[in-house]
Structure formats: C-alpha cells, structure tokens
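Asker: Need coordinates for the following:
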Amino acid sequence: MNIRHYTSVADLVSIANASSGFLSIVMITMGNLVLAAKFILLAVIFDALDGWVARKINREDEYGFGKNIDSLSDIISFGVAPAMLLYMSYSSFGAPYLNLAVALLIVICGLLRLSRFNVITDASDDKFIGLPIPVTALVLGSFFLSGLFQADIALVIMGIVSLLMISTINYPKFRDIKIVAVSSILVVATLLPQNFLSNISYLPAKLLFIIILLYLIVVPIIDLYTRFIRSGPNVR
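Answerer: Next up is the predicted model:
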C-alpha cells in the first residue's frame, strides 16, 4: 500500500524531529557542538508539536504508524544525538571509555523506555511511567549552552537520567498552557544567537537547565514518598 495511506501532517512534524536529530549528529562530526546542542533542542519543539498537530486534525492512527515514526524519530534525536554530544564533549583522559559507557547507556535506556512506552502506551492521561526521553535533550542541551557545562558533571547527570528513563517513577504530563508557554519561550530563547541576546546570552539556557533539574529531582522524591505512605503500616 502507498506510504501516503499511512502518513499525515503530524508525521511530517515527527520527520522534522528526526531531521533535527540527524543534523545534530552531523554538526557533532564537524566539531560544532554548540550548533549540535541547539539542533537537539529544536527537535524537542518538533516532538511537542507532532502530538498537538495530531489532536488538532483528529488523526486516527489505525495502524500505529504515527506512534512508531514518533518513537523512531525520538531515538535519533533524544537517544543517539545526545549520546554523541556527550561522548564528543568529554575528554577520556584519566577515565578511558567512561564517556563511551555513559553514551551507550543513554541509547540502550532510551530504546528500552520507548519500547515500553509503545507496549503500554502510558495508559494514564496525566503521567509518564519513567522519565520521558526528550528530557535527555533538554537537560544536556541546556547544560551545554548554559555556560556552566562541565563534562564530569554531565556524565553523572546523564547516567542518572538514563536510569530514570527505565524506572517506574511516575512523571506528570504538564498540560497547563502557562507552563508549556514558559518552557517553549525558554527553549526558543536558548536557540537564538548569543550576539542577539547580548549580555543575557546564557540566561535562558541556565533557567531551562534549572527547571529541568528540579523536574528530575523533585518528582522522584514526591513519587517515592507517596508510595511509602500508601504502603506503610496502618497506625491505630
């Protein structure tokens, strides 16, 4: 059957996501890591838009084509591209292959996370089971562009991020328009040329990085506390 039978406008947005991830990898091979980081953040925007477009056009994904192309795009942009960026930004002097091990962990955990997502389709409307994979791009991209980047710290953070992706921690889905708007503005501002923002060139990336870190840290604490309360002994 013709490929046009399966595709919709939303899938074109997913392809733009994958294309951004591929261009990020190309920039990494050319040594332009700043532009590579911006391309993976651009991919996050496209990833957010494809679901919105699908809902707007009332897309009925009868064959699961949209879900699959979205996941395949995600593994390029939020698995392979961040892994390559981390690998190339870290000097292995003193710790040979450590950057390679963490980069590989990102890809493996990303594959496992997306495969689980496609099986259970994160049935709840208000939460993700495990950290959503676009966070790898948000945290590494914003950290790299923040002016605060340190490769050793990035290795630790991305190792934790990888394990959180395959955890059973419930991460909320933010649908509030104000939260989405602020996050989108920060991502777009981070993508702007530094000379355009003059003295505040690193501020959007710093704010974005801090917000993502809070999301990474606070949500597991709340989730584990909630589980502890629910499973604790009854006090009479």
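Asker: all contacts plus neighbour counts: C-alpha atoms, from now on.
Answerer: Will do.
Asker: Would you check that residue 9 makes contact with residue 55?
Answerer: No: at 11.1 Å, residue 9 and residue 55 do not qualify as touching, with contact defined as C-alpha atoms under 8 Å.
Asker: Quick one: the strands in the protein, in order.
Answerer: 127-129, 170-172 (DSSP state E).
Asker: For residue 109, list the residues it contacts.
Answerer: Residues near residue 109 by C-alpha atoms under 8 Å, 6 or more residues apart in numbering: 162-163, 165-166.
Asker: Quick one: which of the residues you listed is the most crowded by neighbours?
Answerer: Using other C-alpha atoms under 10 Å as the neighbour criterion, residue 162 leads these with 26 neighbours.
Asker: Who's the closest spatial neighbour of the residue nearest the centre of the chain, skipping the chain neighbours?
Answerer: What sits nearest the mean C-alpha location of the chain, by C-alpha atoms, centre = their mean, is residue 134, with 1.5 Å. Closest residue to residue 134 apart from its sequence neighbours, by C-alpha to C-alpha, 6 or more residues apart in numbering: residue 78 at 5.6 Å.
Asker: Could you also give me the structure for this second sequence? I'd like to compare it with the first:
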Amino acid sequence: MYEKFSRKRMIKKPIPFRRLAPNMITSGSILCGVMSLVLAFHRHVVPAVWLIFVAAFFDLMDGKVARSLGGDSAFGMEFDSLADVVSFGVVPGLIFYVSYLYAFGGVLGALVISFYVLCGALRLARFNVVHSSGNFQGLPIPAAGLFLVSFVMSGIALPSSVAAIMATTIGALMISSISYGNIKQLNKNNINVLRLLFLISCVVTISVFLREKSALAYTMIYVLSGPIGIDWGKWLSLKGNEVTDNR
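Answerer: Below you'll find the model as predicted:
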C-alpha cells in the first residue's frame, strides 16, 4: 500500500502548453543574449548588437503570448527577469564596455559597467516584489540595454568619459522612481488608431533620414520621456487610461 501511494505521489501532471509556450520564447531571449556575448567576445560587436534587438522581440512576445493563452505564472515572471539580466544587463554592458570603456581609467570602466548591471538587477528585483499596476517605476532594463547598444549600432564615437557618464546615468534611471509609460498591453481594442498611424509615420520618417542611427533616436526618445513626463501608454490608449503588465 505504501509503495502504491508513493508512486501516485511521484506521478506529476504534464505541464500544459499554455505555460510552456511563454517560457520557450523567454528561452529564445536567453539564447540570443548568450550568442551575443560570444560574438562580443570575438569583437563582432555589430552582429552582437543585432542579437540584442532580437532578444527584445522575444521579451516583448513572451508576455503577449502568456496573456493571450492565460499562461501567466510566478515562474514565468522570475524566468523572464533572469533572461533580462543576461540579455539587457550583462551583455549590453559588455558590448558597451568593449566599444567605449575598455581604456577608461583601468578598472574604473569595469566598475562603471558593473554599476549599470547592478542597477538593472536591482530594478528587476524591485519589479518582481512590488507588483504595481500601471506605469513602470524606473527605466525598464530592456530599454536601457537597447539604448546603450544603439550607440554601437549607430557608429557614434563616444569619448570614454562621456560613455561612463551615460552608462552611470542609465543605471541610475533604472533604480529611480521616475514613471515610464507601459505599452505592452495595448491591443486593437484599446489603442487609438489615429495616434498609432501618426506614430508609425514618424518612425518611418526617422528610419529613412537617420538610417543606422534611427534605433538610437527611438531609444533616446523613450529614455527622455520619463523625466519629461510623456506617458506613451496613456497617449496611445483609446481612453487615455494606463495599462498594466502582470507578467
């Protein structure tokens, strides 16, 4: 009897696909981060930067898939945060260090990037503990990572001192209490189509004129939107209401 009871307890129910799918997409983000790290190690920084943008796509999609399938879970949220530390914290920090801070004051450049990564980890830990609805508190780490690597993609030559100030400021923005707009839960039912079309036309125009520097322009606009007080989620929302992201 005891053996039968033990066997029954050991039998586990299969994990449903609706919970597996979002975590599989999150795994894609980690894969992109690790591959980007390998490319950066071999000084192929531009392909490494492209993989960070692919990781950002996976990061956007895992939450959408989780919500559409009803697969939100505490495990998914923790896993997503671990992926973000790798793909938007450690890897962009290393790419930025290799590109701009390698010769900055010896160990000082490494300390600057360490500060950036530490702030990113602290911001994610706060996000997981404080489940606040509405806007993000502090600059989201995906935006921070994309902002740093966009300098590399744009080919802009930053002096080491300016790069150090930039990385330190971005790190401080992540752990700040500045509110940033949340657009992750905008959908066809709650989005202002006219404003969306206007925004798309602006994106196309910027892409045509700035080309390889357009990614830097987009990320810079979002980074500055917090201190300026622009709420993109509310601006694009049909009723002007804040949206939430629970994953």
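Asker: which residue lines up with the residue nearest to residue 134 of structure 1 in structure 2?
Answerer: Using TM-score structural alignment, the partner of residue 78 of structure 1 in structure 2 is residue 88.
Asker: hang on, its match packs against residue 142?
Answerer: Yes: if you go by C-alpha under 8 Å, residue 88 of structure 2 and residue 142 touch, sitting 5.3 Å apart.
Asker: Helices along structure 2, start to end?
Answerer: 2-10, 17-41, 45-69, 74-84, 91-96, 107-129, 141-154, 160-174, 193-210, 214-228, 232-236 (DSSP state H).
Asker: which one in structure 2 is aligned with residue 228 of structure 1?
Answerer: Match for residue 228 of structure 1 (TM-score structural alignment): no aligned residue.
Asker: what's the burial count for residue 228 of structure 1?
Answerer: 11.
Asker: With residue 171 of structure 1 instead?
Answerer: Neighbour count of residue 171 of structure 1, defined by other C-alpha under 10 Å: 21.
Asker: residues contacting it?
Answerer: Listed by C-alpha under 8 Å, 6+ apart, the contact set of residue 171 of structure 1 reads 127-132, 219-220.
Asker: Map it across to structure 2 for me.
Answerer: In structure 2, residue 171 of structure 1 lands on residue 180 (TM-score structural alignment).
Asker: re earlier: looking at structure 2, name the residue matched to the residue nearest to the centre of structure 1.
Answerer: Here residue 134 of structure 1 is matched to residue 142 in structure 2, going by TM-score structural alignment.
Asker: Hmm, its match is touching residue 57, no?
Answerer: No: the pair residue 142 of structure 2 and residue 57 fails to qualify as a contact (C-alpha under 8 Å) at a distance of 10.1 Å.
Asker: residues contacting the residue nearest to the centre of structure 1?
Answerer: When contacts are counted by C-alpha under 8 Å, 6+ apart, residue 134 of structure 1 touches 44, 47, 74, 78.
Asker: Swap in 10 Å and give it another go.
Answerer: Counting by C-alpha atoms under 10 Å, 6 or more residues apart in numbering, residue 134 of structure 1 makes contact with 40-41, 43-45, 47-48, 74-75, 77-79, 82, 110.
Asker: Could you check how far residue 41 of structure 1 is from residue 73 of structure 1?
Answerer: For residue 41 of structure 1, the distance to residue 73 of structure 1 equals 14 Å [C-alpha to C-alpha, to the nearest Å].
Asker: where do the contact lists of those two overlap?
Answerer: With contacts taken as C-alpha under 10 Å, 6+ apart, the residues that reach both residue 41 of structure 1 and residue 73 are 17, 20-21, 47.
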